[in-house]
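[1] Build me a model:
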Amino acid sequence: MKYCLLLFCFLFFIRFVPAQTPSGSVLTISTFTNGMEKQPGFLTFYWDARKGKVWLEIDKFDTELLYYPSLASGIGSNDIGLDRGRLGQEHIVKFQRTGPKVLLVEPNYQYRAISTDPLERRAVEESFAQSVHWGFDIVAEEGNRVLVDLTPFLLQDAVGAIQDISRTRQGSFRLDASRCAMYLPHSKAFPQNTEFEATITLTGDSPGAYLRSVVPTPTSVTMRQHHSFVQLPEPGYKSREFDPRVGYGGIEYFDYATPVSQPIVKKYISRHRLEKKDPKAAVSEAVKPIVYYLDPGTPEPIRSALMEGTAWWNQAFEAAGYKDAFQVKLLPPDADPMDIRYNLIQWVHRSTRGWSYGASVIDPRTGEIIKGKVTLGSLRVRQDYLIAQGLVGKFDTDTAHVAEMMKMSLDRLRQLAAHEVGHTLGLPHNYIASSQNRASVMDYPTMVAKVKGASIDLSDAYTLSIGDYDKWSIIWGYQDFPAGTNEKQELDKIVRQMHAKGLTFLTDQDARPESSAHPATHLWDNGANAVDELKRTMEVRKVALSNFSEKKIPAGTPMATLEEVFVPMYLFHRYQVEAAAKVLGGQQYTNALRGDGQPVLSTVPVDEQRRALDALLATIDPQFLAVPTFLLKSIPPRPFRYSPNTREVFKRRTGMTFDPLGPPEAAVGLTLRLMLNPERCARLVHQKMFYPNQLGLDDVLYQLIKTVYKKPIDRTYTGEINRMIDLKLAEQLIALAQNKEASGAVRDLVHRALLDIKKLVEPVAASTHYGLITHLIRQYEQNPAETTTSPVLTPPDGMPIDPGQDWLEGLRGEPACEWEQ
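    Next up, the predicted model:
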């Protein structure tokens, strides 16, 4: 035992004490690294092939640099989100030496004192914590240079894959060091950055369905994680203050040197560094143009469409006074996509359709964008093609429709590329733009399908350029002003000119369908008026369903797959329902500044709210909801090796067979969930409190009950749909009355509505389906906690059919987009 203890101490000593010569001095770097492969560059490193180690040479102490991890190869599941090319968080770090150790320290740039007084700056620095990312033992040194073992730092789960797998309930995984190693082909040193890549393996038990669908052995998940150390930009970048009237992401920090009379929180936008060669010229070439490079692994004709859509942004920079300042090229064969010098558009494959992203690597000190990084999911184009297939497809002897479907899909890709690149230029979503004549590619537009006689016309499905708002936003964010110009005044003038053109900005927080209130700010909508567009969309849906036949799928295709084309046609109105629901209790507003002349806030007129209510009630009419008879006879159970659990078909209560009440229930649940959203209901209560002639929650509930419960009872298909609606409305109202987060006034009015329903149906409850509804309401009255209601069948996934959760990864100071499926 004593011998083992001595041996352990000896091994510990030789592992953690710097290698020394016989005279006792520390080995020199040249001696220690003899025979190793040297990679000189921004941070020079040595590869020790015998031990599988990376030895880092440090000669820059107390010098700040940028570090960020990323995923070089992903998992392939949109739901987990660990995608190829995903960027991690940026960190300003510096190496600090203390005796035989070197610490990798991150200063706290969230709290600063922008002051020339060193004591004032020190007071802030010592008031808030810093972060030490790693500690290294010095193994050799030479002059002012030291050598450390970087390998353990590189062989960690730097992107947080373990947490993402756990967050998505895919199992409990841990890092298996025995299955991790450096990946040398992508570990390189460049003049401005040094890149390292490692093969990382996570092991765990009971992997979830998402992992099982994409990993060959799901208990062993292997990916490649990348580490970037980057030289910070040279001085000279001029930060631009944020203006809430124009959309830009950016940075925020507390400046404790700010006079008490001024805001202590400073907000600046994120943008690329761009300067005119001649600032006095109306149009000038750039000192250094912004160049984006497309992944050469993108196939044609998609490659050309993406390059064309990306190149649209040069129109905006021309409007801002730059000549050829924005360019797009194919990534050179010898270029490393992880090299900081390349703004990259990457083509990424997943097992299911998923989101695309526009992220950026930024300098957290200033907001300067150092590298734009776009991730485009390859299966998205197939969903666009599927929608076009349902609208105009006709697989018989005529093949003209194939070109039409492909054109719409490629036009969508052009806009998608422009959208995601726009995020990497600093722009968030602008969801009001679709109501302003499709003024921005930063909106989420659905295709504009028009009724033309008895058919659908897709000739104007998507715009083929950036919009007017996009040009004004780039002018505001990137305009280079001559010396002596009052920049703040000039920027305000640009905003006022933009407003004079009828262009404004509202973003994610204003557009979410459940809780937001602006009647013209939505995801996936079109048109200047949400109610009119819902009615128009319902007409398109009517024509699409009347034209639906087995010719929507090619000959030789299993008939069961007809449902996958049917789903987006049946739910073609779904996003416009979300838009129209926001008119109820809606409020029109702008991001107004005091004195800028913009309208601040007003309630949607009562007549418009009543129009919205009528249009929404039309979406729960049994005749509207009925599945065409042809389809009920044409969709058999899924055949062998065609998963019955695919997310692309309707959920059902009939086992393997198609459920004729499944689509109506999903559509009804969507409308009722939106109309009876607790926040929306509260706004309806409040607006009538202040304006007695306005639409109130009591009016909405009365119309719902009148529409649903006063239809004749019969045993037809539409009668069964009506019975389902009767039950779902009662259950939704019971859930709202029990919702402790809802306001007391809302719960009171809903409680009264339930008693009205009971009074209305109780006389015939014994001999009709109203018996269950009466029972549920009585149970709710007597013992609410014991009231049992069934969940509503949810619609198949809709999003992403256009751009998705994208820009939040790389931009600061804005609300993150939600994951919605």
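
[2] going forward, measure contacts and count neighbours with C-alpha atoms only.
    Noted.

[3] residue boundaries of the helices in the stretch 451-600 of the chain?
    Along the stretch 451-600 of the chain, the stretches classed as helices by DSSP state H, counting those that start in this stretch are 468-478, 487-500, 508-511, 530-546, 562-570, 574-581.

[4] Only the buried residues of the longest helix seen in the chain, if you could.
    What stands out as the longest helix in the chain, according to DSSP state H, is helix 400-424. By 16 or more other CA atoms under 10 Å, the buried positions in helix 400-424 come out as 401-402, 404-424.

[5] cool, stretch 544-562 as well?
    For stretch 544-562, the neighbour count (16+ other CA under 10 Å) marks 544-545, 547-550, 552-553, 559-562 as buried.

[6] One more, so I can put them side by side:
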Amino acid sequence: MFKQLLALLLCILVAGTPVQAKSPKRKSKKASTETPAKPKESEYDKLFKKKHEVAEGMVKLHKIDGKLYFEFPQALFGREMLLGSVISETSDNLTGVPGSKSYTPLHITFTKTGENVQIREINADNYTLGIDGNILRSLDRNNIPTIFRNFKIDAYNADSTAVVFNVTDLFVSHVKELSPFSYLGAYGGSGTPSLSETFKKELSSLGDVKSFADNLTVKSTLSYTYSVSHPVTKQKLVDKAPFTAVMTRTLVLLPREAYRPRITDSRMSVFPTGKYLYSSKEQRVKAIYLANRWRVEPSDMEAWKRGEQVTPLQPIVFYIDPDFPAKWQPAIYEAVTQWNEVFAKIGFRDVVKALPYPTDDPAFDADNIKYSCIRYAPVPIANAMGPSWVDPRSGEILNASVYVFHDVVKMLNRMIFVQTAQADARVRQVNIPDEVMLDGLRYVLTHEVGHCLGFMHNMSSSAVIPVDSLRSPSFTQKYGTTTSIMDYARFNYVAQPGDMERGVRLTPPRFGVYDDYAVKWLYTPVPEAKTPEEEYEVTSKWITEASADPTFRYGKQQFGSIVDPKSQTEDLGDDAVAASQYGIRNLRYILANLDEWCADGDDDFSYRNGMYSDIVNQYITYIGHVYANIGGIYLNEKMEGDPVEAYACVPREKQRKALKFILAELKQMEWLDNERLLAKMSMLGSPRDAVREAVIKAAVNAPAKKILAINAQLSKDPYTPEACYKDVSDFVWEPTVRNRRLTGDEMAIQREFVKVVATKAGLKNYTGSGSSASAFAATENAAGNEAEDAGWDALRVFENRTPRTPLCSCETCSHGFAPEPQPASVSGFGSPRFQYFTQKDISMLYYNDILRIQNLLRGKVGSATGETRMHYQYLLHNLDKALKK
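    Take a look at the predicted model:
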């Protein structure tokens, strides 16, 4: 029975379980023999499967196989940015100085169209704040961003939030706007040298890449050959020279909302960002100017309103290059931080900071335009410069750097010596003591930092100071030499021997009263104003109220011919004749002692040779200050309601006084020929003869100055071209009329006079020669080396007097955005414009005087003796020959 039951149970188990037990096993066995399908490889993965350098940040950067890819977030399309370029390293720092910026940064945005990405340049020339909807919509259609570069999209990231494209050609190619060839200071000549370059792609490559929260940097090594030609002669100054530069390009994300601009006008010495205003309120397109300034806002507005000093929300930080010579560095740090003295007067503390390059911050890069730096350039150039970059939407300064070329100390040495050695015994040597030199360096750098803060040159600042006050101990101790360190008013050349011992100060002030005013105007908050226009109503009144006092008027820098004699460079005081008389007296004293003072340490005479030239050029500068008064017109920037005249003519008697001073100098230049010193040096010719030739040319040409004719038309008591010419001619021929025996100077003056007047009278065949001493005139070329300037032209020296050695060459100094014509009597942001003035042709005046001179000589030659008679015979021979032809 038991066996039967067991058999039945087994049958049930065998019959009931096989299908259920085996079915899963068969499925499992089948599954184990099949391989899962691989996911399809994306274009992104294909592109970056190889290990490569990646930089995470605002834009993810991929550097692979010598190529650079942007992984660009789609969220950034349409955002406004700046793309700038800085030279980091160079094979020739006379062609490109490390730290210098190339042109203006590009104002750009990235856009996406189909499978392409574009870089577009934005036109920010229009002022759109407060513009009504219709005009704004039309401006948008009429000013779409220009396509600057186009890139094919190579891939998308995994979630399609970013696109990938190859940007190698943007960074490893010649892009004019990002070029290293922005500085050609090594080459002389008038105008701009002609440059041609050939990019060597096979010798160029990518460098380091970095990306941060709001900016990225890409370094590239770019190689070229380049040639430079003289702008006039076309002579090749450089021919196919090799050049390599490491460039750092920075892409900076601008804030979504621009800083509220402060509207400025031509009455303030502030760099402007010009705009066009389209408005239904105006029946014209109006020019409007936004002040360039840093974002300086009180950290506690209520405390500031109560009159308490507060820190700014964001300080202005300048990082100091550690490679500066060690003994320069304290002066450089002080030059930056001393600006806090002025900000303190408007309720701020610790606005400007000077910090060393950080050594523990991997994000820091001196060549990233996010950082403002004071840079050292080991270059034999006697200069410094302080350019800045701004947000083009608002004028907010985003970056500003100062470049200090090594030979700035050479120029300081020369300048301090020729302007103060008569009064300061400490500087009567080849190497000026550090206490003097470093204080001068501090002054230069403070001036350059002023440019970085937004301030232009105010060239009239020194003209409000009475000349005699510059010899007053109490005045100079309080005010120095000028009312603004943004002037080109250097050291006290009016001070006489013994004045320093009496307490007369020889240096510019730390800050002048105009500097206080300018900082107050530019950086004082106006919290009650809700719009830039409301703010301008307040700040414009500040200028109007201040303009009654000439101390607070702005005199712009003049390039080329001088119109306004109160706004000259390198001058001091309110009376050019008086100041120049003091200055020339000092130059005589300095030249007489130059050999004794500077023999020690100058075995090869190179220092004395160069200083001799500087003394001569300083003398020319003093005469030039006076010369500008002949026909001069005082210009003032004026708005309706300002208590100041737009222009005023230099009075007739002041012009005559200036001319007579210059003519008198023609007969007392013998001191320029220091025979004992000239005999020791390899100098050609006679300084006296060369300068005399230049001065007489300038004097004879004075009646033909266009500005003199304009002055005569505007003045109620004019000094006419005819009267000016008569004064010159009477001076030249006075000894002949009186039958006096002529001196060598007088004969040289007459020869040069006849030569110039004959040419102006149309006697092209006049062959008489003037002075032959033009071989002398050693000047400094842009590299700071002595060189002969055989083409020393009087008109260039006296009429087109831009500074020969400006000691400041700010790229922004010459900003002249002027989208609308300025009134004839006011120069605005551009150059002076005198409309509807016609210049009288006075050629007949010169011709008639030639006939008078011919008759005068015929009447005097018989009674003359010796060299005077031979001189008259020579002049008559050439005049008779020229008049017959």
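
[7] Using CSV, please lay out the helices of the stretch 451-600 of structure 1 together with distance to V746 of structure 1.
    Formatted as CSV, those follow (distance: least, CA to CA, whole Å):
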stretch, distance to V746 of structure 1
helix 468-478, 39
helix 487-500, 38
helix 508-511, 23
helix 530-546, 25
helix 562-570, 32
helix 574-581, 17
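
[8] Return the most buried member of the ones you listed.
    Ranked by mean neighbour count under mean count of other CA atoms under 10 Å, the helices of the stretch 451-600 of structure 1 are led by helix 574-581, which reaches a mean of 27.

[9] quick one on the thing from earlier: elements contacting the longest helix of structure 1?
    helix 302-311, strand 357-362, strand 368-377, helix 380-392 (3 or more CA pairs under 8 Å, 6 or more residues apart in numbering; DSSP states H and E).

[10] Measure how far it is from the centre of its chain, please.
    How far helix 400-424 of structure 1 lies from its chain's middle: 18 Å, per CA atoms, centre = their mean, to the nearest Å.

[11] with structure 2 superposed, average distance for it?
    Compared with structure 2 after fitting, helix 400-424 of structure 1 has a mean deviation of 3.0 Å; criterion: mean CA distance after the TM-score superposition for structure 1.

[12] If I take that helix and strand 357-362, what angle do their directions form?
    20 degrees (axes from the mean of the first three to the mean of the last three CA atoms, to 10 degrees).

[13] can you give me the angle helix 400-424 of structure 1 makes with helix 380-392?
    Here helix 400-424 of structure 1 runs at an angle of 140 degrees relative to helix 380-392 (the same axes, to 10 degrees).

[14] isn't E43 of structure 2 right up against A155?
    Yes - E43 of structure 2 lies in contact with A155 (CA atoms under 8 Å); the separation is 5.5 Å.

[15] Could you pull up the contacting residues of K450 of structure 1?
    Counting by CA atoms under 8 Å, 6 or more residues apart in numbering, K450 of structure 1 touches 456-458, 540.

[16] So what does Y253 of structure 1 match up with in structure 2?
    Superposed on structure 2 with TM-score structural alignment, Y253 of structure 1 falls opposite K275.
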